[in-house]
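Asker: structural data only, the sequence is not supplied:
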């Protein structure tokens, strides 16, 4: 579980990132989750955009992706989701400590 300070830090880190995945009409599926898991292992912090034609609720989509990839939902702003999960093999992001 991330603290408020850690989430603010991750939001600032994600600000300059571009969305590398899009959730469209098909919604969230196993294929999409598998690809996001691979990308998040490499990058740790990713942005995903929800397209206008997505029929699912944006909050549900964000929660499904976070749960499916076992990552933390950092932010859902507009139709953009930011997810974070520390990499097992090549950690790059150092989170601020609690306190």
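Answerer: Happy to help now that I have it. Just so it is clear, the structure is predicted and the values come from calculations on it, not from any experiment.

Asker: C-alpha from now on. contacts and neighbour counts both.
Answerer: Fine.

Asker: show me the strands in the chain, by range?
Answerer: 19-23, 45-50, 72-77, 80-84 (DSSP state E).

Asker: can you put these in TSV and add mean neighbour count?
Answerer: What follows is the strands of the chain, written out as TSV (neighbours: other C-alpha atoms under 10 Å):
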stretch	mean neighbour count
strand 19-23	17
strand 45-50	22
strand 72-77	18
strand 80-84	23
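
Asker: also this one, for the comparison:
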């Protein structure tokens, strides 16, 4: 999958949008399993911008986990704060009821 490349303005814009979001995917002690990747991919297709919560028992480094999850889902890791990861992937299908997030021009 093609991962989006985000500039500083786009990253800042997405961070501001993500501020009010609640995590929609949680990663537990099993780490990044195929089920977690599948759930994250579905959530990204539905929402484009999501938060992923890494649980207390998560085994591993947070930044590495964010990059791995982003790579496996074709997303961009926007931000890692504590145990929360923000991911962005543009929706692949058009849905008139749910407009795409328009990133600022460079």
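Answerer: Sure thing, it's come through. Predicted, not measured: the structure shown is a model, and the values here were computed from it.

Asker: that older thread, tell me which of the strands of structure 1 lies nearest to residue 59 of structure 1.
Answerer: The closest of these to residue 59 of structure 1 is strand 72-77. By C-alpha to C-alpha, the value is 7.6 Å.

Asker: about what we covered before: so which of the strands of structure 1 is nearest residue 5 of structure 1?
Answerer: Using C-alpha to C-alpha, the nearest of these to residue 5 of structure 1 is strand 72-77, at 11.2 Å.

Asker: now do the contacts for residue 39 of structure 1.
Answerer: Contacts for residue 39 of structure 1 were tallied using C-alpha atoms under 8 Å, 6 or more residues apart in numbering; they are residue 46.

Asker: picking that back up, for the strands of structure 1, which one sits closest to residue 57 of structure 1?
Answerer: Using C-alpha to C-alpha, the strands of structure 1 put strand 45-50 closest to residue 57 of structure 1, at 9.8 Å.

Asker: list of residues touching that closest one?
Answerer: The contact list for strand 45-50 of structure 1 (C-alpha under 8 Å, 6+ apart) reads 10, 14, 17-24, 39-40, 58, 79-85.

Asker: if we use 7 Å, what do you get?
Answerer: 14, 17-24, 40, 79-85 (C-alpha atoms under 7 Å, 6 or more residues apart in numbering).

Asker: next one: stretch 84-93 of structure 1
Answerer: 40-42, 44-46, 71-74.

Asker: cool, stretch 15-27 of structure 1 as well?
Answerer: So stretch 15-27 of structure 1 is contacted by 47-51, 53-56 (C-alpha under 7 Å, 6+ apart).

Asker: can we see that at 8 Å?
Answerer: Contacts of stretch 15-27 of structure 1 (C-alpha under 8 Å, 6+ apart): 36, 46-56, 61, 80.

Asker: matching residues in structure 2 for it?
Answerer: Under the alignment (TM-score structural alignment), stretch 15-27 of structure 1 falls on residues 19-31 in structure 2.

Asker: now the terminal residues of that stretch, how far apart.
Answerer: Taking C-alpha to C-alpha, to the nearest Å, the first and last residues of stretch 19-31 of structure 2 lie 24 Å apart.
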